[in-house]
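Novice: missing the sequence, but the structure's below:
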């Protein structure tokens, strides 16, 4: 019995049907990936290392990262931690896993970055935040802090960095005495003038020039304030290299 043969036209049509089916599948797969990557919320502001703002339903939502505590803005590594967070997520679409709300009304949760990493974990892993043990028993965060300490990453390059909760406590204790001292310091004649200060706890001077050789050695971040604030609120004296008392 002779084998049954197919007309070339039929084979041609079958080939194009198969090709069209494959292309359609690829198009649907790409569309699914595109939709998936567009989900989540856009990061519209970085308040500090552990606090960001998302745009949700057209409104800003402030999020405090769960289980971590980054240095305060005017603390060593505060500015650097904030920049680290900004580099990872500012302007990007992220996912939020909500845990609850804190006493200030902020949403507390975990931020999932576009590449699948967790912002909370990355801060601790790279030495820009502590595992906030008072509010978290997360074993992953605990281990990441141990590894960051052992490898002297970020703020752990210092021998005894001050934890943010201890820093806040000391600030609250000294606030009243600072106000008393400030009242006895004469107001500079050019109090509104912009000056620059190092955010380090041990810094005691202010600078008129941002390019001052002394200021360039600052690793904690540079703040721009008025001369009145530097002198009366921060008890800073003029740098002998770039500034002179009014």
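Specialist: It's in. In this text the structure is predicted, and so the values were computed from the model without any measurement.
Novice: C-alpha from now on. contacts and neighbour counts both.
Specialist: OK.
Novice: which stretches of the protein form helices?
Specialist: 8-37, 78-89, 119-125, 139-150, 164-183, 227-228 (DSSP state H).
Novice: pipe those helices into JSON lines and attach mean neighbour count and distance to residue 196 per row.
Specialist: Shown next, in JSON lines, are the helices of the chain (neighbours: other Cα atoms under 10 Å; distance: least, Cα to Cα, whole Å):
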{"stretch": "helix 8-37", "mean neighbour count": "11", "distance to residue 196": "41"}
{"stretch": "helix 78-89", "mean neighbour count": "20", "distance to residue 196": "14"}
{"stretch": "helix 119-125", "mean neighbour count": "24", "distance to residue 196": "27"}
{"stretch": "helix 139-150", "mean neighbour count": "17", "distance to residue 196": "31"}
{"stretch": "helix 164-183", "mean neighbour count": "12", "distance to residue 196": "19"}
{"stretch": "helix 227-228", "mean neighbour count": "24", "distance to residue 196": "9"}
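Novice: next up, a second structure to put side by side with the first:
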């Protein structure tokens, strides 16, 4: 595991002579947290542009294990694009053969495009009817967090019985 030569450092754009912040690249083994979050070199990385179910939501464990199967035994390349509102590193993550992890999970029907962040990059790959199955992720994207709260409360009530 190493950080590529390109690190988050200031350099100058030759045409404009303005400082440019180069992207940071992480490479290494990925520890999978859930369907859209991995850890590389002790850095928690949120996959760019998609939303996968939380572990305790329907299809959450399937999404995590699909990501484990994709990453297992591979050196993952994470091209850091941003930091989200929760302070997590956001990155476009790739397998050694160049496949985009976000794209692969959407194609498997275990994540949906998050247009607010992706610009719709993965929308065309969504499996038909998947937003209905991943309704909690869809509700989050639409700002309907009361749906999550209701689901979590019902689940807690069932667990307490």
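Specialist: Structure's in. What do you need? From a predicted model like this one, the values you see are computed outputs, not experimental measurements.
Novice: right, and the helices of structure 1 - which one's nearest residue 54 of structure 1?
Specialist: Closest approach to residue 54 of structure 1 among the helices of structure 1 (Cα to Cα): helix 78-89, 10.3 Å.
Novice: export the helices of structure 1 to a markdown table and tack on distance to residue 107 of structure 1?
Specialist: Compiled in a markdown table, these are given as follows (distance: least, Cα to Cα, whole Å):
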| stretch | distance to residue 107 of structure 1 |
| --- | --- |
| helix 8-37 | 23 |
| helix 78-89 | 17 |
| helix 119-125 | 14 |
| helix 139-150 | 20 |
| helix 164-183 | 19 |
| helix 227-228 | 36 |
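Novice: how about the ones you listed, which one is nearest residue 204 of structure 1?
Specialist: helix 227-228 (13.3 Å).
Novice: re earlier: between the helices of structure 1, which one is nearest to residue 44 of structure 1?
Specialist: Per Cα to Cα, nearest to residue 44 of structure 1 of these: helix 78-89, 9.2 Å.
Novice: residue in structure 1 paired with residue 69 of structure 2?
Specialist: Matched to structure 1 by TM-score structural alignment, residue 69 of structure 2 sits across from residue 87.
Novice: again with residue 39 of structure 2
Specialist: Per TM-score structural alignment, residue 39 of structure 2 is aligned with residue 53.
Novice: try residue 103 of structure 2
Specialist: By TM-score structural alignment, residue 103 of structure 2 lines up with residue 121.
Novice: and residue 49 of structure 2, what does it touch?
Specialist: Residues in contact with residue 49 of structure 2 (Cα atoms under 8 Å, 6 or more residues apart in numbering) are 102, 113-119, 121-122.
Novice: max-length strand in structure 2?
Specialist: strand 76-83 (DSSP state E).
Novice: which residue is nearest the centroid of structure 2?
Specialist: Centroid-nearest residue in structure 2, with Cα atoms, centre = their mean: residue 47, separated by 2.2 Å.
Novice: list the contacts for the alignment partner in structure 1 of residue 113 of structure 2?
Specialist: Using TM-score structural alignment, the partner of residue 113 of structure 2 in structure 1 is residue 131. Contact analysis of residue 131 of structure 1 by Cα under 8 Å, 6+ apart lists 67-69, 124, 141-142, 145.
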